[in-house]
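Trainee: Next come a sequence and a model predicted from it.
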Amino acid sequence: MINLNRNEKILMVLHRHWIVMFLKFFLGLIFLIFPLLLFSFLTTIPIDLDYYLPIFAFSFVVYLMILVLILFIFWADYHLDMWIITNERIVDVEQKGLFYREISEFALERVQDVTIEMPGMLPTLLGYGNIIIQTAGEKSFHIKQVPRLNEAKDLILQNTILEKNERT
C-alpha cells in the first residue's frame, strides 16, 4: 500500500473506533426491523394476504439486499480507512466509496501543533475522538474518531522533534 523509505519504521496504525461501526450496524438493525413491524401491522388489516404476501416477500428481499449492500459499504469504509504514523511521516488512507481511495501524506518535520478533541459524552467515556494536526503552509490535517488519542499525539510530537533535530 505505501512504500517505506530507507530507515523508516511504522510506529502506529490507527483505524476508527469500533463504536462508530457498531452504531451504523445498530442503525441497520433498526432498519431491518421496520419491514417486519410493517408486515405484522398488515396482518391485522383485513386484506387478502394470499395476493399481497408474494409482493411483500419480494419487496422485503430487495430491501434486505440494499440494506446489506449499504452495510457492506459502511464496513469497507470503516475497515479500509487508516492513518499510518511512521518515524518520518503520517499517511492518511481514506476509502471514499467502493472504488475510490485517496492517499495523502505529510512529513513530520512540517508539524507545528497537534490537538486532540473528544466531542461529546460517548467519545469521552470510550476514549476516542479527533486528532487535528497543524502543518506548515498547508491546511490542517484531521484524523477522525480514533482511539488512543494521547498515545498518538505524544508519538507524533516526539517524532516531530526527533525529525526536526535530525534535519538540522
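Mentor: Happy to help now that I have it. Residues are numbered from 1 along each chain as shown.
Trainee: rest of the way, CA atoms for contacts and neighbours
Mentor: OK.
Trainee: How about M12, nearest residue that isn't a chain neighbour?
Mentor: Nearest residue to M12, sequence neighbours excluded (CA to CA, 6 or more residues apart in numbering): I85, at 5.2 Å.
Trainee: Please give me every residue in contact with L149.
Mentor: Residues counted as contacts of L149 (CA atoms under 8 Å, 6 or more residues apart in numbering) are I116, G127, Y128, G129, N130, I131.
Trainee: any idea which helix or strand carries the residue nearest to M12?
Mentor: strand 82-86 (DSSP states H and E).
Trainee: And for L53?
Mentor: Assigned by DSSP H and E, L53 falls in helix 49-80.
Trainee: ditto for Q112
Mentor: strand 111-117.
Trainee: Show me what that strand is packed up against.
Mentor: strand 128-135, helix 149-167 (3 or more CA pairs under 8 Å, 6 or more residues apart in numbering; DSSP states H and E).
Trainee: Could I get these in JSON lines, plus columns for distance to G120?
Mentor: Listed next are these as JSON lines, based on distance: least, CA to CA, whole Å:
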{"stretch": "strand 128-135", "distance to G120": "9"}
{"stretch": "helix 149-167", "distance to G120": "15"}
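Trainee: which of these is buried the deepest?
Mentor: Ranked by mean neighbour count, the helices and strands packed on strand 111-117 are led by strand 128-135 with a mean of 20 (mean count of other CA atoms under 10 Å).
Trainee: following that strand, which helix or strand comes up?
Mentor: strand 141-147.
Trainee: ok, G28 touching I66?
Mentor: No - counting by CA atoms under 8 Å, I66 is not a contact partner of G28; they are 10.8 Å apart.
Trainee: Structure two is appended below for comparative analysis:
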Amino acid sequence: MNRSKDLDIIAPDDPILETTEPTNIFTKEPSKDFPKKNHPPKKEEKPQTNQKIYDILGHTKSPFSAFLVNPKIFDFTERQDKEVVILAVRSHWIVNLKWIFIAILMLFVPNIVDMLDTLKSLPNSYQFILHLFWYLFTFIYAFEKFLDWYFDVYILTNKRLVDIKFNILINKHFAEADIGVIQDVSSSVRGVLGTFFNFGTVLVQTASEINQIIFKNVPNPERIIKAIQELRNAPNCSPKGGEL
C-alpha cells in the first residue's frame, strides 16, 4: 500500500476520520484530554400562572392561616392534572372564639362542682376519674372544632372553584364549579366585627348543576372576587375550565 511521504497530504487510500474532537494520529482515536462540552440540564417549565392574581391576593406563609395564597404544602385528593391551587381559604379565625370560650368554661366545671360539694359523697378515686373524663371530653370537643375549621376549605384553582366540608370528620361534602360557568360573583360584609376584621361572605352564581357556591365568613372577600373575575377574563378560559 502506497503511503504519502508528506504528513500534510492524505493519501487516497487513507481513511478519513470525521470528528470534531482532536484525534491521536497514531491510534486515530479521540484524544482523552479533550474536554467534553457539558450541556446545562433543561429547566422544567413551571405551570403558567397569572401574576396579576397573585398581586391581588398578596402572600401568606403560615399553613394555619385562613388565607393561603399559592400554598406549597396544601393539596386535595380531587385535584386534576396540571391544576394549580391559587388560593385556599378557611373561615376567619375570629369565628373560633365561640367554641374557644366554651372550652375554657368547660375547664372550670370540675372546680365549680367541687365548690358545691356535689360529688363529696363519692370516694376521692371516683372523683378523680370523673374529673379526668371531663377534661378528656373537653379536649375532644375543642380538638374536633379545630379540625372542622382547619379542613373546611374553599379552594380557587386555575380551573375551578371547590368547596370541601367535613362533618365531625366522618361525612365529607364536595362541591365544584368550573371557572367558565361562573355567571356572577358578589360579597357581603355584615356587623362591626366583619367590618373591623374584614371578613364576610362571597356568593358565586354558576350555570352548572350547583347553582351557587357560598364562601362563608372568609377573610378579604373583595380580593377573592377580584381574583375570580381575573380568572373569568382570562383569554383561554372555557366553560370546561381553562388553564392560565
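Mentor: Everything's here; your move. Since this is a predicted model, take the numbers as computed values, not measurements.
Trainee: could you say what helices and strands the strand holding I85 of the first structure packs with?
Mentor: Using 3+ CA pairs under 8 Å, 6+ apart as the test, strand 82-86 of the first structure ends up in contact with strand 10-14, strand 89-95.
Trainee: Dump the ones you listed into CSV; add distance to A57 of the first structure and mean neighbour count as well.
Mentor: Listed next are those as CSV, based on distance: least, CA to CA, whole Å; neighbours: other CA atoms under 10 Å:
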stretch, distance to A57 of the first structure, mean neighbour count
strand 10-14, 42, 15
strand 89-95, 34, 20
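Trainee: right, so of these, which gets closest to V62 of the first structure?
Mentor: Between V62 of the first structure and those, the tightest spacing by CA to CA is seen for strand 89-95, at 26.1 Å.
Trainee: State the span of the second structure onto which that closest one is aligned.
Mentor: The aligned range for strand 89-95 of the first structure in the second structure is 160-166, by TM-score structural alignment.
Trainee: Pretty sure V91 is one of the things the residue nearest to M12 of the first structure touches, is it not?
Mentor: Yes - between I85 of the first structure and V91 a contact is recorded at 6.5 Å, counting by CA under 8 Å.
Trainee: Aligned counterpart of F72 of the first structure in the second structure, please.
Mentor: Checking TM-score structural alignment: F72 of the first structure goes with F143.
Trainee: Return the distance of its match relative to I86 of the second structure.
Mentor: Using CA to CA, to the nearest Å, F143 of the second structure is found at 28 Å from I86 of the second structure.
Trainee: go on, N220 of the second structure?
Mentor: On the measure of CA to CA, N220 of the second structure and I86 of the second structure end up 15 Å apart.
Trainee: And I214 of the second structure, by the same measure?
Mentor: 18 Å.
Trainee: can you put the helices and strands packed on strand 82-86 of the first structure in JSON lines and add distance to E166 of the first structure?
Mentor: Below are those laid out as JSON lines (distance: least, CA to CA, whole Å):
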{"stretch": "strand 10-14", "distance to E166 of the first structure": "18"}
{"stretch": "strand 89-95", "distance to E166 of the first structure": "14"}
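Trainee: S40 of the first structure is nearest to which of these?
Mentor: When these are compared by CA to CA, strand 89-95 sits nearest S40 of the first structure, at 39.0 Å.
Trainee: Quick check: I47 of the first structure is in a helix.
Mentor: No - with DSSP: H, G, I helix; E, B strand; the rest coil as the criterion, I47 of the first structure is assigned coil and is not in a helix.
Trainee: can you count the residues close to it?
Mentor: 10 (other CA atoms under 10 Å).
Trainee: Aligned counterpart of E222 of the second structure in the first structure, please.
Mentor: In the first structure, E222 of the second structure lands on N150 (TM-score structural alignment).
Trainee: how about the nearest residue to I84 of the first structure, chain neighbours excluded?
Mentor: Nearest non-adjacent residue to I84 of the first structure (CA to CA, 6+ apart): V13, at 4.6 Å.
Trainee: Identify the residues contacting the closest residue to D92 of the first structure other than its chain neighbours.
Mentor: Spatial nearest neighbour of D92 of the first structure, chain neighbours left out: W83 (4.7 Å); criterion: CA to CA, 6+ apart. Contacts for W83 of the first structure (CA under 8 Å, 6+ apart) come out as V13, L14, H15, I90, V91, D92, V93, I143.
Trainee: tally of neighbours for the counterpart of Q183 of the second structure in the first structure?
Mentor: Matched by TM-score structural alignment, Q183 of the second structure corresponds to Q112 in the first structure. Close neighbours of Q112 of the first structure, defined as other CA under 10 Å, add up to 13.
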